[in-house]
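1. sequence first, then the predicted structure, then my questions.
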Amino acid sequence: MKTEPPTNTFIEPLVEELKVAWNGFDLKSYKSPDVPVLVRLALLCVGCDIPASRKLCGFLGHSATMGCNKCMKAFIGGIGEKNYGGFNLSEWNLRNNSSHRKLVQKVMKAKTKGSREELERKYGIRYSVLLELHYFDPVRMTILDPMHNLFLGSAKHVKNLECNKNTA
C-alpha cells in the first residue's frame, strides 16, 4: 500500500516565501510605477476541510483520541467506538499557541519513532512546518472554511445535534 508524501514537503517552499514576505520586499505598483513600495505579507488563516486542516496545521485527525484542534478534550474509545459525548464546556481545557508549541517541541525531541507517535497520540499534535512562521498560531488560525461549514452542511449537522440534545 502506498503512503501519502508528507504534507510538510509541499508547504516548505511556501513557508520560506512567507518568511521573506514577512520582512517585506520592494514591488512596483500601478500607483507607483517608478518608485517601488515596501510590501509585507503574512498567512492569516488556514481555511479548508477538517482532514486537510489537521494535516497542514499539525493536529491529529478528527478520529484521534485528542481530535479537536481547539481544546484538549479526549474522545475515549477504540476505532469506530469513540465517545464524542461530554459537551460540558466548563470542563474543557482550551489549547493555546504557547502550550501547543511547547508540546510540539517535546514531541520532536522524542528519541524513537514509537515514543514520538505515542506523544503525538497523547497530545493530539504533530510538527507542522507552518510553526516556522513565528506569528502563526495554529489554534486560532485554523478555520473550517465556509464551503464545508455551510454548503456541505457541517453547521446544520451541529445545529441538529444540539436541537436533538435539547429535546431528549
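-> Cool, got the structure. Residues are numbered from 1 along each chain as shown.
2. from here on, contacts and neighbour counts on C-alpha atoms
-> Will do.
3. nearest residue to the middle of the protein?
-> In the chain, the centroid-proximal residue (CA atoms, centre = their mean) is Cys57; its distance is 3.3 Å.
4. so who does it touch?
-> Neighbouring residues of Cys57 by CA atoms under 8 Å, 6 or more residues apart in numbering: 46, 128, 130, 138, 142.
5. make JSON lines from the residues you listed and add distance to Arg95, neighbour count and secondary structure to it.
-> Listed next are those as JSON lines, based on distance: CA to CA, whole Å; neighbours: other CA atoms under 10 Å; DSSP: H, G, I helix; E, B strand; the rest coil:
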{"residue": "Val46", "distance to Arg95": "17", "neighbour count": "17", "secondary structure": "strand"}
{"residue": "Ser128", "distance to Arg95": "16", "neighbour count": "19", "secondary structure": "coil"}
{"residue": "Leu130", "distance to Arg95": "17", "neighbour count": "22", "secondary structure": "helix"}
{"residue": "Pro138", "distance to Arg95": "10", "neighbour count": "26", "secondary structure": "coil"}
{"residue": "Thr142", "distance to Arg95": "12", "neighbour count": "21", "secondary structure": "strand"}
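6. mind putting the residues you listed in a markdown table, distance to Gly61 included?
-> What follows is the contacts of Cys57, written out as a markdown table (distance: CA to CA, whole Å):
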| residue | distance to Gly61 |
| --- | --- |
| Val46 | 16 |
| Ser128 | 14 |
| Leu130 | 17 |
| Pro138 | 14 |
| Thr142 | 13 |
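7. let's bring in a second one:
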Amino acid sequence: MYLMGVIPGPSKLSLVQINHALSLLVFELMEFWKGVYYTQTHKFPGGQFSKGVMILLVSDMLAARQVAGFGSVTSMFFCTFCLLTIQDIENLQKHTWPECMLHSHLECAQEWRNCQSKRDCEWLFKLHGICWSALLELPYWNPILYTVLDSMHAAFLGLFQTHCRKVWRIDVSVEGGDGSLLYTKKPVPHPLDSTLRQWLQLIQVNPRNLLEQLTADSTPKNALWHICV
C-alpha cells in the first residue's frame, strides 16, 4: 500500500488544483513504468528490478469524474462509457448507444489543455464534457476502461440503501413488524360489509375488464385496501 498524500478540506479542489496533486503521483508512476532497481529486498537480498503501473481508478462517482476528466452526472454527456446525451437517458437499447473512443477522448482533452483562456476551456467542456487530467500523461492509462465506481458508494450507499428504505420501507421511521400487516399514516375508513362483498365477488368472477373497473375513479379505494389486507 502506498499513501501518495492527503488533500485537506473542507471543500473539494478545483480541476486545476487536483491536477497539480495528480502530477506528483504521475511523476513517480512514470519512474515505475520505466522500471526501478532495488538494491535489496526481503526476498531478494541481491537486488531486484521492478516495474509497476496504476490501472484502476476506484472512487465514488463525483471523485471519479473529476480525477478522470469527465463531466458531472447531470451534464450533457452523463456516461463515462458511451456518448448518450442526458435527453436520451431513458434509452435502454444498448446497441444504439454510441461508444466512447479513446483517441477521440484524448483529442478533446488535449484541445482543452491547449486553450488560451478560461472562457475557451468552459466552452469546450460544455461542448464535449471532457477536460484534461494529469493521469492522461501515463501512456498506458485509459480513462474509459479504467474508471471504476466502487461497490460501497454505488451499491451499499446508493442502490441498496434506496431500494431498502424507499421501496421496501425498511427504515427506523416506519413501524416494524413481520410484514403481515399494512400500516398507513392515517386509518383507512372501513366500508359497509355489502360494499366489500360486492367488490370481492367481482374479483372472484374475474371479468375481462376487471383491471379497468378496479382502476376507475369511481372504485372505492378504501374497499380495495381492506380486501387486500
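-> Now that the structure is in, tell me what you want to look at. Predicted, not measured: the structure shown is a model, and the values here were computed from it.
8. map the residue nearest to the centre of the first structure onto the second structure.
-> Cys57 of the first structure maps onto Ala68 of the second structure when the alignment is built from TM-score structural alignment.
9. go on, Leu38 of the first structure?
-> Match for Leu38 of the first structure (TM-score structural alignment): Phe49.
10. quick one: secondary structure of the residue nearest to that match when sequence neighbours are not counted?
-> Setting aside the residues directly before and after it, Phe49 of the second structure is nearest to Tyr37 in space (CA to CA, 6 or more residues apart in numbering), at 4.3 Å. The three-state label given to Tyr37 of the second structure by DSSP: H, G, I helix; E, B strand; the rest coil is strand.
11. and for the one 3 residues further on?
-> Recorded secondary structure, Gln40 of the second structure: coil (three-state DSSP).
12. pull the contacting residues for it.
-> For Gln40 of the second structure, the contacting residues are 46-48, by CA under 8 Å, 6+ apart.
13. that one and Gly52 of the second structure, how far apart?
-> 17 Å (CA to CA, to the nearest Å).
14. map Cys79 of the second structure onto the first structure.
-> Cys79 of the second structure maps onto Cys68 in the first structure, by TM-score structural alignment.
15. in which helix or strand would I find Val158 of the first structure?
-> helix 154-167 (DSSP states H and E).
16. again with Asn222 of the second structure
-> Using DSSP H and E, Asn222 of the second structure maps to helix 221-228.
17. surely Tyr140 of the second structure is within a strand?
-> No: applying three-state DSSP, one finds Tyr140 of the second structure to be coil, outside a strand.
18. what do we get in the first structure for it?
-> Using TM-score structural alignment to pair residues, one finds that Tyr140 of the second structure aligns to Tyr135 in the first structure.
19. for that match, grab the count of nearby residues.
-> A count of neighbours around Tyr135 of the first structure, defined by other CA atoms under 10 Å, yields 13.
20. likewise the one 5 residues further on?
-> For Arg140 of the first structure, the number of neighbouring residues by other CA under 10 Å comes to 15.
21. need the three-state assignment for it.
-> Under the three-state scheme (three-state DSSP), Arg140 of the first structure adopts coil.
22. list the contacts for it?
-> Counting by CA under 8 Å, 6+ apart, Arg140 of the first structure makes contact with 70, 96-97.
23. conserved subset of the residues you listed in the second structure?
-> Mapped onto the second structure and checked by both residues aligned by TM-score structural alignment, their matches' CA atoms under 8 Å, the contacts of Arg140 of the first structure keep the contacts Lys70.
24. strands of the second structure, start to end?
-> Using DSSP state E, the strands of the second structure run over residues 36-38, 48-50, 57-59, 147-149.
25. can I get those strands in CSV with distance to Asn19 of the second structure?
-> Below are these laid out as CSV (distance: least, CA to CA, whole Å):
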stretch, distance to Asn19 of the second structure
strand 36-38, 25
strand 48-50, 27
strand 57-59, 15
strand 147-149, 16
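26. still on that earlier bit, residue in the first structure matching the residue nearest to Phe49 of the second structure?
-> Mapped onto the first structure by TM-score structural alignment, Tyr37 of the second structure lines up with Asp26.
27. again with Gln204 of the second structure
-> That one, Gln204 of the second structure, aligns with nothing by TM-score structural alignment.
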